[in-house]
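In: pasted the sequence and its predicted model underneath.
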Amino acid sequence: MPGKRTKAKVTAAALAVAALALTLGGCSMETTSPGAARNHAASDAKPLSAGGVDCGKATCIALTFDAGPGKDTARLLDTLKEKKVHATFFLLGKNHVLKHPDVVRRMADEGHEVANHTWSHRRLDELGADEIREELSRTQEAIARITGRRPTLMRPPQGRTSDDVTKVSRELGLAQILWSATAKDFSTTDSELIKSRILDQAGRDGIILLHDIYDGTVPAVPGIIDELKRRGYTFVTVPELLAPGKANPGEVYRP
């Protein structure tokens, strides 16, 4: 008979899958896993750069943060630098990118992947194509003005996508990135609970969803990193997780 901890892990994983299924409810989109992206890479794909991680061999996991930057993001960047971990940041334009341009610039300069989480966090599946385009393109331009580079990844708010979202994302050169582990950190300030929820859901090729705008999240990150490293995980950005495959514009990726 499995122990309580095993049962807890199974339950947490099941809840995460159920939550994602509900998120995608009403959407018949096909999704691509990181492993499939790697396997589908062309045979003549460029080899990984010197020192690059081969996630086909290593036990990789991607740490991602949504809806920032915020007041605690600089402290989070300090932690990531200390731990030698690169993350992927899905940024909001209004009141975030515009308010914290120096933090956005620092993300890019320190090797993190800077990505798009829309302008104002409206549910894209409830919008028409023109409104979707405005939500994404305004953030594209704001980030490009700061970093000199337009993002190639986006995360739709609440993970909700549609045919129109896919069409506009493809037009703007943006792949859609979902997740496999979430702490629901919007609902608690308990850093230990946030850490526990992520550790229970962590798995190879996983994509962790956290928010650097909530009070309990940034303090939870050091413990998450330390424990997952102890378990043998290598932290990578989302593009590194897919390499040598690439994130194709419009396509939806989730573990």
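Out: Happy to help now that I have it.
In: going forward, measure contacts between C-alpha atoms and count neighbours the same way
Out: Noted.
In: closest to the centroid, which residue in this structure?
Out: residue 64 (3.6 Å; CA atoms, centre = their mean).
In: so what's it closest to, chain neighbours aside?
Out: residue 88 (4.7 Å; CA to CA, 6 or more residues apart in numbering).
In: equivalent analysis for residue 210, please.
Out: Excluding its sequence neighbours, the residue lying closest to residue 210 (CA to CA, 6+ apart) is residue 65, at 4.8 Å.
In: that neighbour contacts residue 217, doesn't it?
Out: No: judged on CA atoms under 8 Å, residue 65 makes no contact with residue 217 at a distance of 9.8 Å.
In: anything in contact with each of those two?
Out: Residues touching both residue 65 and residue 217 (CA atoms under 8 Å, 6 or more residues apart in numbering): 210-211.
In: neighbour count for the two, which is higher?
Out: With neighbours defined as other CA atoms under 10 Å, residue 65 and residue 217 compare such that residue 217 has more, 27 against 21.
In: now do the contacts for that one.
Out: So residue 217 contacts 185, 189, 191, 194, 210-211 (CA under 8 Å, 6+ apart).
In: then residue 98?
Out: With contacts defined as CA under 8 Å, 6+ apart, the neighbours of residue 98 are residue 142.
In: another structure for you, compare them:
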Amino acid sequence: MLLFYTCYRHSIFVCGMLLTLVLYAMLLTAHGMAPPRFVLSPEMGGIKHASGFSLRKVSDVLAGRKYAVLTFDDGPYGQGLDEQILATLQKHHAHAVFFLVCSHINDATRGELAKFESAGDLIGNHTFDHPDLAKLGQPEIRQQIESCNQRIADVTGKRPTYFRPPFGSTTRAVGEVAKSLGMQQMLWNANSEDSWVKHPEQIRDFSLSQTEDQSVLLMHEKPMTAAVLDDILTQLEQRGFQFVLPDQLSDNVAIN
């Protein structure tokens, strides 16, 4: 009887260990689990999981996975810069939100919008000609946002979902206008500081130091930023980052 009990205890122990290893492997690799989905977190300026507690989130913690949204303001730039940024994103299986200043969309640059969409990236509204909206009344705010929506729709056939106020300068009135137009305002909680720094290495260092899990990283379509983007994404990947879009994941993004 004692021998049977000893074997029984050992069997439970072995089975328990095997089950633990299987569960751990499943959590670690996330095979068979739905990919994570994110929504904007206005109070934090970043993103947050669309669902509450899940095995997927536990898996991410165990595996050290982190997520960030890449954003680029002030395009389209033209002159090959958009293509350079898109090529770097493709190299890293990454996608981004491009917030366009619609006065920059002209005969020379309108073709860039199709390239953004073909790559699986999102086009956002950054107003028609980049004023400080906090200094404008509601009619002028609406004109800036809606005229940009219309310009993007004229080129792509679709109105953008996301809106970013120039300089991050927003007020209650700005938010109300954006909401009335069916748009979500996207700010940021990580900044490459590429709007003022003078050296690519500074852009890289600010991007790396400020980007944390569930960040929205602000960058601009600038030659210096494009020059250091590959290095930024490489080092973030080495820290466990994957690059996602809010509310959706592109079919081209592999989570593993």
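Out: Perfect, I can see it now. What you are looking at is a predicted structure, and each value in this text was computed from that prediction instead of being measured.
In: on that earlier part again, how far away is the residue nearest to the centre of the first structure from residue 56 of the first structure?
Out: 20 Å (CA to CA, to the nearest Å).
In: next one: residue 191 of the first structure
Out: From residue 191 of the first structure to residue 56 of the first structure the distance is 32 Å (CA to CA).
In: could you do residue 189 of the first structure as well?
Out: If you go by CA to CA, the gap between residue 189 of the first structure and residue 56 of the first structure works out to 36 Å.
In: first vs last residue of stretch 52-72 of the second structure, how far apart are they?
Out: Using CA to CA, the two ends of stretch 52-72 of the second structure sit 29 Å apart.
In: and stretch 184-200 of the second structure, by the same measure?
Out: 31 Å.
In: same question for that stretch: list its buried residues.
Out: Buried residues in stretch 184-200 of the second structure, defined by neighbour count with 16 or more other CA atoms under 10 Å: 184-195, 200.
In: from these, which land in helices?
Out: Mapping these onto helices (DSSP state H) picks out residue 200.
In: of the buried residues of stretch 184-200 of the second structure, which belong to strands?
Out: Using DSSP state E to define strands, the subset of these located there is 184-185, 190-191.
In: what stretch of the first structure does the strand or helix carrying residue 230 of the second structure fall on?
Out: Per DSSP states H and E, residue 230 of the second structure falls inside helix 223-238. Aligning helix 223-238 of the second structure against the first structure (TM-score structural alignment) gives residues 215-230.
In: can I get the buried residues of stretch 184-200 of the second structure in JSON lines with distance to residue 163 of the second structure?
Out: Compiled in JSON lines, these are given as follows (distance: CA to CA, whole Å):
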{"residue": "184", "distance to residue 163 of the second structure": "6"}
{"residue": "185", "distance to residue 163 of the second structure": "5"}
{"residue": "186", "distance to residue 163 of the second structure": "6"}
{"residue": "187", "distance to residue 163 of the second structure": "9"}
{"residue": "188", "distance to residue 163 of the second structure": "12"}
{"residue": "189", "distance to residue 163 of the second structure": "16"}
{"residue": "190", "distance to residue 163 of the second structure": "17"}
{"residue": "191", "distance to residue 163 of the second structure": "17"}
{"residue": "192", "distance to residue 163 of the second structure": "19"}
{"residue": "193", "distance to residue 163 of the second structure": "20"}
{"residue": "194", "distance to residue 163 of the second structure": "20"}
{"residue": "195", "distance to residue 163 of the second structure": "19"}
{"residue": "200", "distance to residue 163 of the second structure": "27"}
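In: determine which two of the buried residues of stretch 184-200 of the second structure are furthest apart.
Out: 184 and 200 (31.0 Å; CA to CA).
In: measure residue 199 of the second structure to residue 192 of the second structure for me?
Out: For residue 199 of the second structure, the distance to residue 192 of the second structure - CA to CA - is 12 Å.
In: kindly apply the preceding question to residue 238 of the second structure instead.
Out: 18 Å.
In: cool, and residue 179 of the second structure?
Out: 27 Å.
In: surely residue 37 of the first structure is within a helix?
Out: Yes: counting by DSSP: H, G, I helix; E, B strand; the rest coil, residue 37 of the first structure is found in a helix.
In: my guess is it contacts residue 240. True?
Out: No: judged on CA under 8 Å, residue 37 of the first structure makes no contact with residue 240 at a distance of 11.0 Å.
In: ok, these two, which is more surrounded?
Out: residue 240 (22 against 18).
In: what residue of the first structure matches up with residue 149 of the second structure?
Out: Per TM-score structural alignment, residue 149 of the second structure is aligned with residue 140.
In: and its match, how many residues sit next to it?
Out: Neighbours of residue 140 of the first structure using other CA under 10 Å come to 25.
In: mind checking the SS state of residue 71 of the second structure?
Out: strand.
In: quick one: contacts for it?
Out: Listed by CA under 8 Å, 6+ apart, the contact partners of residue 71 of the second structure are 96-99, 216-220.
In: sticking with the residue mapped onto residue 75 of the first structure from the second structure, tell me its helix or strand.
Out: Using TM-score structural alignment, the partner of residue 75 of the first structure in the second structure is residue 84. According to DSSP H and E, residue 84 of the second structure maps onto helix 81-91.
In: before we move on, the earlier item: of the contacts of residue 217 of the first structure, which are reproduced in the second structure?
Out: Among those, the ones whose aligned partners also touch in the second structure (both residues aligned by TM-score structural alignment, their matches' CA atoms under 8 Å) are 185, 191, 194, 210-211.
In: which among the residues you listed gets closest to residue 94 of the first structure?
Out: Closest to residue 94 of the first structure, out of all of these and judged by CA to CA, is residue 211, at 16.1 Å.
In: give me the neighbour count for the corresponding residue of the first structure for residue 166 of the second structure.
Out: In the first structure, the residue paired with residue 166 of the second structure according to TM-score structural alignment is residue 157. When neighbours are defined as other CA under 10 Å, residue 157 of the first structure has 20 of them.
In: check residue 130 of the second structure too.
Out: Neighbours of residue 130 of the second structure (other CA under 10 Å): 17.
In: what's the match for it in the first structure?
Out: Using TM-score structural alignment, residue 130 of the second structure sits opposite residue 121 in the first structure.
In: let me know the secondary structure of its match.
Out: coil.
In: surely it meets residue 157?
Out: Yes: with contacts counted by CA under 8 Å, residue 121 of the first structure reaches residue 157, the gap being 5.8 Å.
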